[in-house]
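**Student:** My questions are about this predicted structure, shown below with the sequence.
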Amino acid sequence: MNRDHVDVQQAALDEYHDDPGDLPVMRARFEHNGSPRYLLYTIKRFGFDRDHGFHLDVQLVSDALEDGIETVEAQLQEGHADLIDIDYISIARERAEGADIVAFHPYGRTVGGLVAPEDSDIDGLEDLSGKRIGVVRRLDKNWILTRAACREYHDFDPDETATPVEAGSKVELTRMIREGEVDAGFQFWQIIPEITETGPYENVLPVSELVQRLSETDNKLPIAAFLTSGDYLDDQTETVRAFADAYRDAVDKLVEDDEIWEEISEKLMTYDDPNVMRAVRDGWRDMVVRDWDEESVDGMYRLFDHLKSVAGAEALGVEEIPEGTFNTDP
């Protein structure tokens, strides 16, 4: 995505950035290529922040790494942001290292799926052995989750019985799938429609299904969550609650209204193919988690234990989820 397109997206958001006046401000800093921007645009487009008594200031930032952490994380930890989203393993890791951060609302099941040719003989977990399986990297959560599920339900580890092939990037993984260098590949959810809607490929194994099985809960389980600093949560508790309300309004809009997705496609996406846009829309609707409770958090702990048993605490970067990482009722 070039800089011009990032500027176009920011301009689309800025169209709805009016004067906050006396309203409390929440500074949201999100990656320019991340799916939360669809939700944030919807909040601004329909004024859901003002409806709930606050001003959401949205700025799109780089997804580059700085000193080993994502730029959005640096924005929060350096005091330049009040709201970001990352996966909950990263939240736990940063909190264990002393960061004053708290996850206060879910975002979604930000995992991917196994993309294979339509004529592939791979239909599920039990078919992975003996195959060349593309992954962005061996420590990618899609691969670790798959390994955990294979060990739990089929008594084998595909890291040993299959041949995982590291692509190094999402773009390179897509190329490897299309050129047949791998039998299948674990791609991220928002990229899968670019492959399956434009060629003879299908998502044969949605990793979200593994998330649900391993977490042992019927609640739709989030992998990514919204977080803020402990200080902001203490000082602006009502604003944090107001964001959660605005978030629910935006989720309802995006789940029920197809027309807003046409607008989002025009202003925030790079897809020219309406079939791809609709597939991204449907994928987002399946991915997003509207709310959570203590049962959800219990499932997140169970899922963490499965990942730790496969990858080890060193690979995850954290031995356990610290107390106070999640606040389901701020």
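**Tutor:** Yep, it's here.
**Student:** hey, let's count contacts and neighbours off CA atoms from now on
**Tutor:** Fine.
**Student:** residues touching the residue nearest the centre of the chain, list them.
**Tutor:** Here the mean C-alpha position of the chain is nearest to the C-alpha of T110 (CA atoms, centre = their mean), at a distance of 3.3 Å. T110 sits next to 87, 188-189, 222-224, 287 when contact means CA atoms under 8 Å, 6 or more residues apart in numbering.
**Student:** Assign a three-state SS to F243, would you?
**Tutor:** Here F243 is recorded as helix under DSSP: H, G, I helix; E, B strand; the rest coil.
**Student:** what number of residues lie near it?
**Tutor:** Neighbour count for F243, taken as other CA atoms under 10 Å: 22.
**Student:** do the same with L65
**Tutor:** Count around L65 with other CA under 10 Å applied: 12.
**Student:** What segments of the protein are strands?
**Tutor:** For the chain, strands defined by DSSP state E occupy the ranges 25-31, 55-61, 65-66, 69-70, 84-87, 101-108, 112-117, 132-135, 163-166, 184-188, 201-206, 224-229.
**Student:** Would you mind saying which of the ones you listed lies nearest D329?
**Tutor:** Of all the strands of the chain, strand 101-108 sits nearest to D329, with 7.4 Å by CA to CA.
**Student:** how close does E70 get to L39?
**Tutor:** E70 sits 20 Å away from L39, taking CA to CA, to the nearest Å as the criterion.
**Student:** The two: who's more crowded?
**Tutor:** Set E70 next to L39 and count neighbours by other CA under 10 Å: L39 wins out with 22 against 15.
**Student:** For the more buried one, which residues are in contact?
**Tutor:** With CA under 8 Å, 6+ apart, L39 has these contacts: 247, 250-251, 254.
**Student:** could you redo the last one with a cut-off of 7 Å?
**Tutor:** Counting by CA atoms under 7 Å, 6 or more residues apart in numbering, L39 makes contact with 250-251.
**Student:** Tell me how many other residues crowd R3.
**Tutor:** R3: 9 neighbours (other CA under 10 Å).
**Student:** before we move on, what about the one 5 residues further on?
**Tutor:** V8 is surrounded by 13 other residues when neighbours are defined as other CA under 10 Å.
**Student:** Now it. Nearest residue, chain neighbours left out?
**Tutor:** Nearest residue to V8 in three dimensions, chain neighbours excluded: K267, at 7.3 Å (CA to CA, 6 or more residues apart in numbering).
**Student:** measure that neighbour to R178 for me?
**Tutor:** On the measure of CA to CA, K267 and R178 end up 28 Å apart.
**Student:** go on, I223?
**Tutor:** In terms of CA to CA, I223 sits 28 Å off from R178.
**Student:** can you check D123 too?
**Tutor:** According to CA to CA, D123 stands 18 Å off from R178.
**Student:** what does E263 give?
**Tutor:** Separation of E263 from R178 (CA to CA) stands at 30 Å.
**Student:** Got another one to weigh against that:
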Amino acid sequence: MKTLYAFCAAFVFAAGVVSADTLPTIRAAVLKIGTVNWELETIRKNGLDKKHGFTLVVQPFADNGATRIAVEGGEADLAVADWIWVARQRAAGKDYVFIPYSKAVGGVVVPADSTASSLKDLAGGKIGIAGGPLDKSWLILRAYAAQEYGMDLKADTEQVFGAPPLIFKSALGGDYAGAINFWHFLAKMKASGMKELISVEQAGEALGLDTDTPLLGYYLKESFLNDNPDLAQGLFAASRDAKQLLATSSVAWDAIRPRMNAKTDAQFEQLKSDWVAGIPDRGPVDEDAANTMLALMAELGGAELVGQATTVPQGLFADVE
């Protein structure tokens, strides 16, 4: 009997190994210090990839350009981008599909002693902007200023464009009347005493945009997903499970704190709070809402921003729920 039991146990163990080994693998190309690592590490640490039928392998890269080359060249299966960029690629003939990840967006912060109460109070001042003239947060804030105050934010201020860490450092040093940065740098700026003047979410709402539309997401090749029909839903489900865990468990955050580059407890708490606030509602992307946003981006940024994607390309958003 003991021999039979041992044989059965060994068989079950071996079968489990074979089953795990035969799961499809998703190779994620990510920035080494990117915030998406917080979710991906939570997925891996808690076995949420295996739970949902795949094995996640994370491949760090130095910059976004390298992650995009990795996916295009077949060295990786997944990377992160905003859906407007993915729409541009799909409209140009690439078979990229977008799976929602986050609605976290930036905003404008001002020094702690600033008397500014709205964007119009920044007239004549200098604004530091992470990214370039086609940064989507900057474009939305320009549209908002024009609608609310009849103000040409570009003409009425001096812009300084730069990398997010540079804008972060210069803003804390008091170099700008206001600063626009990516959400996680803004979180640290707020934790360091700067005040949020207006968020891109607030500006978007005033412009009639659906601010629950996830801006950021995972993109993969449609051909890869066709070869693995359940993978899109599996990835989305693992992502949602990780979000639920991070929204409810301080232990889950403690596990990834070393990756967060939080210099103080205040930064750590603000990063946690703003990340959770960026969790979108579960469900498919509303294409009508996305088309409204895309139309505004096309109006403000033209073909230089959206390329041939004047409307949301068919099949852009993965069918997940």
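**Tutor:** All right, it came through fine. Here the structure is a predicted model, which is why all the values come from computation and not from measurement.
**Student:** picking up where we left off before, which one of I223 and R178 of the first structure is surrounded by more residues?
**Tutor:** I223 (23 against 20).
**Student:** and that one, what does it touch?
**Tutor:** Contacts for I223 of the first structure (CA under 7 Å, 6+ apart) come out as 87-88, 108-110.
**Student:** Would you format those residues as TSV with distance to G324 of the first structure included?
**Tutor:** Shown next, in TSV, are these (distance: CA to CA, whole Å):
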residue	distance to G324 of the first structure
D87	16
Y88	12
G108	20
R109	21
T110	22
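**Student:** which of these does the second structure keep?
**Tutor:** Contacts conserved in the second structure for those, using both residues aligned by TM-score structural alignment, their matches' CA atoms under 7 Å: 87-88, 108-109.
**Student:** Could you tell me which of these count as buried?
**Tutor:** 87-88, 108-109 (16 or more other CA atoms under 10 Å).
**Student:** Out of these, flag the one nearest to L307 of the first structure.
**Tutor:** Closest approach between those and L307 of the first structure, by CA to CA: Y88, at 12.3 Å.
**Student:** So that closest one is in contact with L227, correct?
**Tutor:** No: the criterion here is CA atoms under 7 Å, and Y88 of the first structure misses it with L227 at 9.4 Å.
**Student:** Out of the buried ones among the kept ones among the contacts of I223 of the first structure, the closest to Q9 of the first structure would be?
**Tutor:** G108 (22.1 Å).
**Student:** Per the alignment, name the residue of the second structure opposite that closest one.
**Tutor:** In the second structure, G108 of the first structure lines up with S102, judged by TM-score structural alignment.
**Student:** In contact with the aligned partner of V207 of the first structure in the second structure: list those residues for me.
**Tutor:** Aligned by TM-score structural alignment, V207 of the first structure pairs with V200 of the second structure. Counting by CA under 7 Å, 6+ apart, V200 of the second structure touches 105-107, 137, 140-141.
**Student:** if we go to the first structure, which of those residues are intact?
**Tutor:** Where the first structure agrees (both residues aligned by TM-score structural alignment, their matches' CA under 7 Å), those reduce to 105-107, 137.
**Student:** and of the residues you listed, the nearest to V306 of the second structure?
**Tutor:** Distance to V306 of the second structure across those (CA to CA) is lowest for S137, with 14.7 Å.
**Student:** hang on, the earlier thing: tabulate the strands of the first structure in TSV, adding columns for distance to A242 of the first structure.
**Tutor:** Formatted as TSV, the strands of the first structure follow (distance: least, CA to CA, whole Å):
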stretch	distance to A242 of the first structure
strand 25-31	10
strand 55-61	10
strand 65-66	31
strand 69-70	26
strand 84-87	15
strand 101-108	11
strand 112-117	30
strand 132-135	39
strand 163-166	42
strand 184-188	30
strand 201-206	33
strand 224-229	13
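**Student:** Can you say which of the ones you listed is nearest to D235 of the first structure?
**Tutor:** strand 224-229 (9.9 Å).
**Student:** What is the neighbour count of G79 of the first structure?
**Tutor:** As a burial measure, G79 of the first structure scores 11 neighbours (other CA under 10 Å).
**Student:** same question, the one 10 residues further on
**Tutor:** Neighbour count for I89 of the first structure, taken as other CA under 10 Å: 20.
**Student:** Matching it against the second structure, which residue comes up?
**Tutor:** Checking TM-score structural alignment: I89 of the first structure goes with I84.
**Student:** Contact partners for the corresponding residue of the first structure for L231 of the second structure?
**Tutor:** In the first structure, the residue paired with L231 of the second structure is T239, using TM-score structural alignment. Contacts here follow CA under 7 Å, 6+ apart; on that basis T239 of the first structure touches 24, 54.
**Student:** Distance check, T239 of the first structure against M26 of the first structure.
**Tutor:** Taking CA to CA, one finds T239 of the first structure at 7 Å from M26 of the first structure.
**Student:** tally of neighbours for the counterpart of I177 of the first structure in the second structure?
**Tutor:** Matched by TM-score structural alignment, I177 of the first structure corresponds to A171 in the second structure. Counted with other CA under 10 Å, the neighbours of A171 of the second structure add up to 24.
**Student:** contacting residues for A171 of the second structure?
**Tutor:** Contacts for A171 of the second structure were tallied using CA under 7 Å, 6+ apart; they are A179.
**Student:** ok, 10 Å please
**Tutor:** 109-111, 127-129, 165, 177-181, 189, 194 (CA atoms under 10 Å, 6 or more residues apart in numbering).
**Student:** I'd like those residues as CSV, with neighbour count and distance to I43 of the second structure appended.
**Tutor:** Shown next, in CSV, are the contacts of A171 of the second structure (neighbours: other CA atoms under 10 Å; distance: CA to CA, whole Å):
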residue, neighbour count, distance to I43 of the second structure
V109, 28, 32
V110, 27, 36
P111, 24, 37
I127, 26, 38
G128, 26, 35
I129, 28, 33
P165, 13, 27
A177, 23, 40
G178, 27, 37
A179, 29, 33
I180, 30, 31
N181, 29, 27
M189, 24, 28
M194, 23, 33
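**Student:** and of those residues, the nearest to D227 of the second structure?
**Tutor:** N181 (38.5 Å).
**Student:** Map that closest one onto the first structure.
**Tutor:** Using TM-score structural alignment, N181 of the second structure pairs with Q187 in the first structure.
**Student:** what sits against that match?
**Tutor:** Counting by CA under 10 Å, 6+ apart, Q187 of the first structure has contacts 111-115, 134-136, 142-143, 169-171, 173-174, 177, 195, 203, 206-207.
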